[in-house]
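# could you look at this predicted model? Sequence included:
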Amino acid sequence: MAEPTTTNGVAPPIRPMYSRVLLKLGGEMFGGGEVGLDPDVVAQVARQIAEVVRSGAQVAVVIGGGNFFRGAQLQQRGMERTRSDYMGMLGTVMNSLALQDFLEREGIATRVQTAIAMGQVAEPYIPLRAVRHLEKGRVVIFGAGMGLPYFSTDTTAAQRALEIGAEVVLMAKAVDGVFTDDPRSNPDAELLTAISHREVIDRGLRVADATAFSLCMDNRMPILVFNLLVDGNIARAVAGEKIGTLVTTD
């Protein structure tokens, strides 16, 4: 990851634009492109989140499980969809516990809440309790997705953001934002800095899965798509700096 801009070796203070955010992290990034966890990546993400929390912003997190399990691949080999989805949910819990550990090493109180009961390792998902944790300056990580098959962690992020009263969904990716085309195959693809929910649909662009995107559009929830691989970008996103692509209703 690139180094953040500093002054005399000290990172500039953050002035958060948003008071409460939902951060969506892809599980694939936690593995550094491999199966399992890359502790250096998790530690870097934890440091960025800790910086934001110390600025006074409230942070909730949803993490995918793609670094442990890719359900679509096994479904192609004949595995039942519901079983593969539940296996994916367990992968998200492993990522959640890993991030909790690294956040607590940073001195940030963290709670994991899961949609499937796992009393020995996490709290059950209770929206009001999650909000109370956030108000006390704790990070809340939502694991096990929605606890139901056929729902992605993108949809979980949208639903949890709405239920806890987040002001924005911060969609962390391995690219700089939403492009006019796939930048990996089309070098002429242009980064869109701002776009409406409706225009995303009309142009056939992919921001999140259809259910998640519809939830955000119908409830006027903005989505900021940005590059997680640039160190300091989580803080920049929370501060309202012009990074990535902001998707809004208007």
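Nice, I can see it. Numbering: from 1, shown residues only.
# can we go C-alpha only for contacts and neighbour counts from here?
OK.
# show me which positions of stretch 43-60 end up buried.
Using 16 or more other Cα atoms under 10 Å as the test for burial, stretch 43-60 gives 43-53, 55-60.
# oh sorry, the question was meant for stretch 30-40
By neighbour count, with 16+ other Cα under 10 Å as the criterion, the buried positions of stretch 30-40 are 30-32, 36-37.
# which of those fall in helices?
Using DSSP state H to define helices, the subset of these located there is Phe30.
# what is the nearest of the buried residues of stretch 30-40 to Thr156?
Of all the buried residues of stretch 30-40, Phe30 has the smallest distance to Thr156: 18.2 Å, by Cα to Cα.
# any idea how far Arg138 is from the closest one?
21 Å (Cα to Cα, to the nearest Å).
# same question, Tyr150
For Tyr150, the distance to Arg138 equals 30 Å [Cα to Cα].
# go on, Phe102?
If you go by Cα to Cα, the gap between Phe102 and Arg138 works out to 14 Å.
# and Glu199, by the same measure?
Summarising the geometry, the distance separating Glu199 from Arg138, computed by Cα to Cα, is 36 Å.
# mind giving me the packing neighbours of the longest helix along the chain?
If each helix of the chain is counted by residues according to DSSP H, the longest one is helix 81-105. Taking 3 or more Cα pairs under 8 Å, 6 or more residues apart in numbering; DSSP states H and E as contact, the helices and strands that helix 81-105 lies on are helix 27-30, helix 39-54, strand 58-63, helix 71-76, strand 110-114, strand 139-143.
# which one of Glu199 and Arg138 has more residues nearby?
For Glu199 against Arg138, the residue with the higher neighbour count under other Cα atoms under 10 Å is Arg138, and the figures read 19 against 14.
# tell me the contacts of that one?
By Cα atoms under 8 Å, 6 or more residues apart in numbering, the residues touching Arg138 are 58-59, 108-111.
# swap in 7 Å and give it another go.
108-110 (Cα atoms under 7 Å, 6 or more residues apart in numbering).
# cool, Ala189 as well?
For Ala189, the set of contacting residues under the criterion of Cα under 7 Å, 6+ apart consists of 179-183.
# what's the answer for Ala194, then?
When contacts are counted by Cα under 7 Å, 6+ apart, Ala194 is found next to 245-247.
# go on, Arg111?
Remark: with contacts taken as Cα under 7 Å, 6+ apart, Arg111 is in contact with 139-141.
# now these as JSON lines including distance to Ala189 and neighbour count?
Converted to JSON lines, the contacts of Arg111 look like this (distance: Cα to Cα, whole Å; neighbours: other Cα atoms under 10 Å):
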{"residue": "Val139", "distance to Ala189": "36", "neighbour count": "26"}
{"residue": "Val140", "distance to Ala189": "36", "neighbour count": "25"}
{"residue": "Ile141", "distance to Ala189": "34", "neighbour count": "26"}
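# this is the other structure I want to compare:
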Amino acid sequence: MTNTYKRVLLKLSGEALMGDLAYGIDPTIVQSIAEEVSSVVQHGIQIAIVVGGGNIFRGIRGSAAGMDRATADYVGMLATAMNAITLQDAIERNGTPTRVQTAITMQEVAEPYIRRRAIRHLEKNRVVIFGAGSGNPFFTTDTTAALRAAEIGADVVFKGTKVDGVYDSDPKVNPDAKRFNSLTYGHVLAHDLKVMDGTAIALCKDNNIPIMVFDLSVPGNIRRAVMGESIGTIVGESCEVS
């Protein structure tokens, strides 16, 4: 297969790390992701990862339960750091060097986020995992993914989910839901399609970074997506709605 991309950003939700568990991290899922990420690096593609924390704690749920929203979001950021370090361990056990960079300083376990250092790590074929979101409350890890992708000059954002693309309605509720092969940023925003949050979509639009939404649960899909196979829904400025 021919490499389509030089540098990519992979967005993983915390829920994706749970597998079929009700809470926490499924080691089998993490190992599978680690193997695929290592395979991508072996093909000469630079890969950065932004990971969420919803498998451990979601700030918006904490806020709904009565916590101060900013405090709840900070707790959620710490959860993402736990996931980032877990991913780092699994990827390095596959023989691929990694660095975890966090937006909240925790120097005993991770580097602080420094853009130029992150790019240098990528140039040395190290996987860079970004934890602690953007370091600011009220912003999602989707927005962080779009922000980091723009900062490091990523060619594309890959969003691994539990569905095989973007639908016009929830396919779990509506058996007649239509899956899109491609979409424009404008269509996503105008129809409030659940690709990423609006801020993330706007950031990708402003910086002309395409988004590929694909099913993370299918073995081999990370490698297929990064190597340029059409396996989900692509969102971009020049894409047609289909």
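Cool, the structure landed. This one's a predicted model, so the numbers in the text were calculated from it and none came from an experiment.
# in the longest helix of structure 1, what's buried?
Within helix 81-105 of structure 1, the residues that qualify as buried by neighbour count (16+ other Cα under 10 Å) are 81, 84-103.
# which residues in structure 1 does stretch 49-67 of structure 2 align to?
Counterpart in structure 1 of stretch 49-67 of structure 2, with TM-score structural alignment as the criterion, is residues 61-79.
# span of that stretch from start to end?
One end of stretch 61-79 of structure 1 to the other measures 29 Å (Cα to Cα).
# do stretch 166-175 of structure 2 as well
Length of stretch 166-175 of structure 2, first residue to last, Cα to Cα: 14 Å.
# contacts for it, please.
Judged by Cα under 7 Å, 6+ apart, the contacts made with stretch 166-175 of structure 2 from elsewhere in the structure are 177-180, 193, 195, 213, 233.
# again with stretch 146-166 of structure 1
By Cα under 7 Å, 6+ apart, stretch 146-166 of structure 1 touches 20-22, 24, 62, 64, 82, 85-86, 115-116, 127, 131, 145, 169, 208-209, 211-212, 215-216.
# same thing but 6 Å
Counting by Cα atoms under 6 Å, 6 or more residues apart in numbering, stretch 146-166 of structure 1 makes contact with 20-22, 62, 64, 82, 85, 115-116, 145, 212, all of which sit outside it.
# list the contacts of Gly198 of structure 2.
So, once contact is read as Cα under 6 Å, 6+ apart, Gly198 of structure 2 ends up touching nothing.
# swap in 10 Å and give it another go.
If you count contacts by Cα atoms under 10 Å, 6 or more residues apart in numbering, Gly198 of structure 2 has them with 142-143, 185, 188-190, 192, 204.
# narrow those residues to those in strands?
For the contacts of Gly198 of structure 2, membership in strands holds for none, with DSSP state E as the criterion.
# between those, which sits nearest Val218 of structure 2?
Here the nearest of the contacts of Gly198 of structure 2 to Val218 of structure 2, counting by Cα to Cα, is Asp142; it sits at 21.3 Å.
# how close does the counterpart of Ser196 of structure 1 in structure 2 get to Val195 of structure 2?
Pairing criterion TM-score structural alignment: the partner of Ser196 of structure 1 within structure 2 is identified as Thr184. Here Thr184 of structure 2 is placed at a distance of 11 Å from Val195 of structure 2 (Cα to Cα).
# show me what Ala225 of structure 2 aligns to in structure 1.
Using TM-score structural alignment, Ala225 of structure 2 sits opposite Ala237 in structure 1.
# do I have it right that that match meets Leu170?
Yes. Contact criterion Cα atoms under 10 Å: Ala237 of structure 1 and Leu170 qualify, at 7.4 Å.
# of the contacts of Ala194 of structure 1, which ones are shared with structure 2?
Among the contacts of Ala194 of structure 1, the contacts conserved in structure 2 (both residues aligned by TM-score structural alignment, their matches' Cα atoms under 7 Å) are 245-247.
# how about the residues you listed in a markdown table, adding secondary structure and neighbour count?
As requested, the kept ones among the contacts of Ala194 of structure 1 are arranged in a markdown table below (DSSP: H, G, I helix; E, B strand; the rest coil; neighbours: other Cα atoms under 10 Å):
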| residue | secondary structure | neighbour count |
| --- | --- | --- |
| Thr245 | strand | 22 |
| Leu246 | strand | 25 |
| Val247 | strand | 27 |
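# could those residues go into JSON lines alongside distance to Gln75 of structure 1?
Putting the kept ones among the contacts of Ala194 of structure 1 into JSON lines (distance: Cα to Cα, whole Å) gives the following:
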{"residue": "Thr245", "distance to Gln75 of structure 1": "33"}
{"residue": "Leu246", "distance to Gln75 of structure 1": "34"}
{"residue": "Val247", "distance to Gln75 of structure 1": "32"}
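# out of the contacts of Gly198 of structure 2, who's nearest Ser217 of structure 2?
Closest approach to Ser217 of structure 2 among these (Cα to Cα): Asp142, at 18.8 Å.
# what residue of structure 1 matches up with the closest one?
Aligned counterpart of Asp142 of structure 2 in structure 1: Asp154 (TM-score structural alignment).
# picking up where we left off before, tabulate the helices and strands packed on helix 81-105 of structure 1 (TSV), appending distance to Val175 of structure 1.
Converted to TSV, these look like this (distance: least, Cα to Cα, whole Å):
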stretch	distance to Val175 of structure 1
helix 27-30	11
helix 39-54	16
strand 58-63	17
helix 71-76	22
strand 110-114	27
strand 139-143	23
